[in-house]
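[1] Dropping the sequence and predicted coords here.
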Amino acid sequence: MSNAIHPIPAFTDNYIWAIRCGNQCLVVDPGDATPVLSYLEQTQVKLAGILITHHHADHTGGLNTLLNTFPGCPVYGPQGNHIKGITIALGDGDQLEPLPGLTFKVLTVPGHTLDHIAFFASEGLNGPPLLFCGDTLFAGGCGRIFEGDPGMMYTSLSRLTELPDQTQVYCAHEYTMANLGFAAKADPDNSALFTRIKTEQSKREKNEPTLPSTIGIELRTNPFLRCHNTEVATQVAQHWNKDVASSATEIFADLRRWKDNA
């Protein structure tokens, strides 16, 4: 069986990512155990581990059932002893090899939640680098700031922009078209953005996931990563009827507030 990364749909717009290596797999952020169990039964692969990015229930709700079904399955997640079921607590810079030949580095990316981490593999499944970033970076957007502050979130997103352009970005929700609709307001002269909108709309019309994205695509089309751009800064200032902010962090804060109230 070849290596692959497969989206397991959950709830209305979540993706639980299954990372398959041979006859084993990891699952990322299993908010619901039922579709995971169905996937494992259909594919006849063994659950070798679970990756958790943060504590929200739509990312952790299936843990108890999965651990009852697969006792002893390792669960990798944030430090803090606040997520029941985590067996290997991870902090910034930690490395793990949950499957032979697949090594992840942990990046702390607080903002959406204070405990949020991301998993980065510089060498993917015989392909480009991989990033599993939960609800920090979305295709065309970013997560709401529930527990951190704009400066914290902007710093976290900036860490992700330093990854190689070809890095495959696997976020946890199918929010892409709504995000790109907002992006068109914030960055209306970005031709790359409107090309992307057509591409992603075509995928959704065929009921295909818009994910993964890449860091390079996000740098070109995601306004939350383009707060240094004059056009984005101007649109944000015009929306709030104020002068252009002097820092990218302040522009980001106003952009996130605009999106929250859109």
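    On my side now, so go ahead.
[2] C-alpha only now, for contacts and for neighbours.
    OK.
[3] Break down the stretch 51-200 of the chain into its strands, ranges please.
    Per DSSP state E, counting those that start in this stretch, the stretch 51-200 of the chain carries strands over the ranges 75-78, 88-90, 95-99, 102-108, 117-121, 130-134, 137-138, 141-142, 168-171.
[4] of the ones you listed, which approaches residue 255 most closely?
    strand 141-142 (10.5 Å; C-alpha to C-alpha).
[5] try this one side by side with the last:
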Amino acid sequence: MQLQALPALSDNYIWVLRDDAGGAVVVDPGQAGPVVDAATSGGFRPTAVLLTHHHPDHIGGAAELQARWPGLPVFAPCDDRIACDPTRVGDGERITAGGYAFDVIAVPGHTTSHVAFHLDAGRESLLFCGDTLFSLGCGRLFEGSAAQMHGSLSRLAALPDATRVCCGHEYTLSNAAFARVVEPDNPALRRRTEEAQAMRQAQRPTLPSTIAQERACNPFLRCDQPAVIAAVEQRLGRGPDGPVEVFAELRRWKDGFSA
């Protein structure tokens, strides 16, 4: 299999998972154009589309891809705001898309109906998580609660270390600026930041990261760590009441943060 991140819109990635027979699973096509161009130049054809949530920058090209490739199956969460006639999927289901078996994980928080797709193919483990987990960050709480998002991130953090995290946006460096304020003495975070800076200077995506990297560097997955708790305690002026309150304060802090 071959994994490719197609830039779209201002900072989105459309993920393409190609097989050896010339087919490809397309994840979160916010635009059809990048997929059509890549298929034409790369000699592949979409065999399935996976949608993680209803936001237009993740689903905007799905209907056009279905029109170009009639019969193209689309898998999406149960949400009427996704109207491209998909097969609806929910937590705990296993689906077959483009010859690959994906486990569906409900990850509410960014939206109430958000799902992630996990592929565990022996030596290869891939997570397509939309706007729930970012490299060094997480999505804003547009619809769900802090408790929901913390629970969703905890489920994703429990996946195997080597799982490659394929999220929806190129936010790593902006997230790193915040993470380093929270944990300025974290050596793994410093290394990841330097790595990401070099990647962007070379005009390369900073993604995918891995679950192991995120557990070591991402403050939103480290709500039980003393340094993160201490940073939140300083902001609150008291000890936080458990990991969910640590997460909630981190998210509020990040919402108003500017480097």
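    Perfect, thanks for sending it. Bear in mind that the values here come from a model prediction, so they are computed numbers and not experimental data.
[6] Most tightly packed of the strands of the stretch 51-200 of structure 1?
    Among those, strand 137-138 has the highest mean neighbour count (mean count of other C-alpha atoms under 10 Å), at a mean of 27.
[7] corresponding residues in structure 2 for it?
    Aligned using TM-score structural alignment, strand 137-138 of structure 1 spans residues 133-134 in structure 2.
[8] Likewise for stretch 191-209 of structure 1?
    By TM-score structural alignment, stretch 191-209 of structure 1 lines up with residues 187-205 in structure 2.
[9] And the matching stretch, what's buried?
    For stretch 187-205 of structure 2, burial by neighbour count (16 or more other C-alpha atoms under 10 Å) applies to 189, 190, 192, 193, 196, 197, 205.
[10] List the contacts of that stretch.
    Here stretch 187-205 of structure 2 makes contact (C-alpha atoms under 8 Å, 6 or more residues apart in numbering) with 5, 170, 172, 173, 176, 179, 180, 206, 213, 216, 217, 218.
[11] How many neighbouring residues does the first one have?
    It refers to residue 5 of structure 2. 20 (other C-alpha atoms under 10 Å).
[12] How about the contacts made by the residue mapped onto it from structure 1?
    Under the alignment (TM-score structural alignment), residue 5 of structure 2 maps onto residue 7 of structure 1. By C-alpha under 8 Å, 6+ apart, residue 7 of structure 1 lies in contact with 15, 16, 17, 18.
[13] one step back: now do the match of stretch 191-209 of structure 1: distance to the chain's middle.
    Computed by C-alpha atoms, centre = their mean, to the nearest Å, the chain-centroid distance of stretch 187-205 of structure 2 equals 18 Å.
[14] Kindly indicate which of the buried residues of stretch 187-205 of structure 2 lies nearest residue 81 of structure 2.
    residue 205 (29.7 Å).
[15] And residue 252 of structure 1, what's its match in structure 2?
    Here residue 252 of structure 1 is matched to residue 247 in structure 2, going by TM-score structural alignment.
[16] What is the neighbour count of its match?
    Residue 247 of structure 2: 25 neighbours (other C-alpha under 10 Å).
[17] what's the helix or strand for it?
    Taking DSSP states H and E as the definition, residue 247 of structure 2 sits inside helix 243-255.
[18] That helix: average distance to aligned residues in structure 1?
    Here helix 243-255 of structure 2, set against structure 1 after superposition, deviates by a mean of 0.3 Å using mean C-alpha distance after the TM-score superposition for structure 1.
[19] for that helix, packing partners?
    Contact partners of helix 243-255 of structure 2 among helices and strands, from 3 or more C-alpha pairs under 8 Å, 6 or more residues apart in numbering; DSSP states H and E: helix 146-157, helix 226-236.
[20] List the neighbours of the shortest one that are in contact with it.
    Where contact means C-alpha under 8 Å, 6+ apart, the residues beyond helix 226-236 of structure 2 that reach it are 182, 183, 219, 222, 223, 239, 240, 246, 249, 250.
[21] what is the orientation angle of it with helix 243-255?
    70 degrees (axes from the mean of the first three to the mean of the last three C-alpha atoms, to 10 degrees).
[22] Repeat that for the first one.
    For helix 146-157 of structure 2 and helix 243-255, the angle between their directions (the same axes, to 10 degrees) works out to 100 degrees.
[23] what does helix 146-157 of structure 2 correspond to over in structure 1?
    Under the alignment (TM-score structural alignment), helix 146-157 of structure 2 falls on residues 150-161 in structure 1.
[24] Out of the contacts of residue 7 of structure 1, list just those in strands.
    The members of the contacts of residue 7 of structure 1 that map onto strands under DSSP state E are 15, 16, 17, 18.
[25] How many residues are close by the spatially closest residue to the second one that is not a sequence neighbour?
    Spatial nearest neighbour of residue 16 of structure 1, chain neighbours left out: residue 8 (4.9 Å); criterion: C-alpha to C-alpha, 6 or more residues apart in numbering. By other C-alpha under 10 Å, 17 other residues sit near residue 8 of structure 1.
[26] what's near enough to touch residue 8 of structure 1?
    Applying C-alpha under 8 Å, 6+ apart to residue 8 of structure 1 gives the contacts 15, 16, 17, 18, 35, 36, 39.
[27] can you list those in CSV and add neighbour count and distance to residue 94 of structure 1?
    CSV is the format used below for the contacts of residue 8 of structure 1 (neighbours: other C-alpha atoms under 10 Å; distance: C-alpha to C-alpha, whole Å):
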residue, neighbour count, distance to residue 94 of structure 1
15, 26, 25
16, 26, 23
17, 23, 21
18, 23, 22
35, 17, 30
36, 22, 27
39, 16, 29
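[28] Residue 167 of structure 2 maps to what in structure 1?
    Using TM-score structural alignment as the criterion, residue 167 of structure 2 maps onto residue 171 of structure 1.
[29] likewise residue 18 of structure 2?
    Matched to structure 1 by TM-score structural alignment, residue 18 of structure 2 sits across from residue 20.
[30] and its match, how many neighbours?
    When neighbours are counted by other C-alpha under 10 Å, residue 20 of structure 1 comes out with 22.
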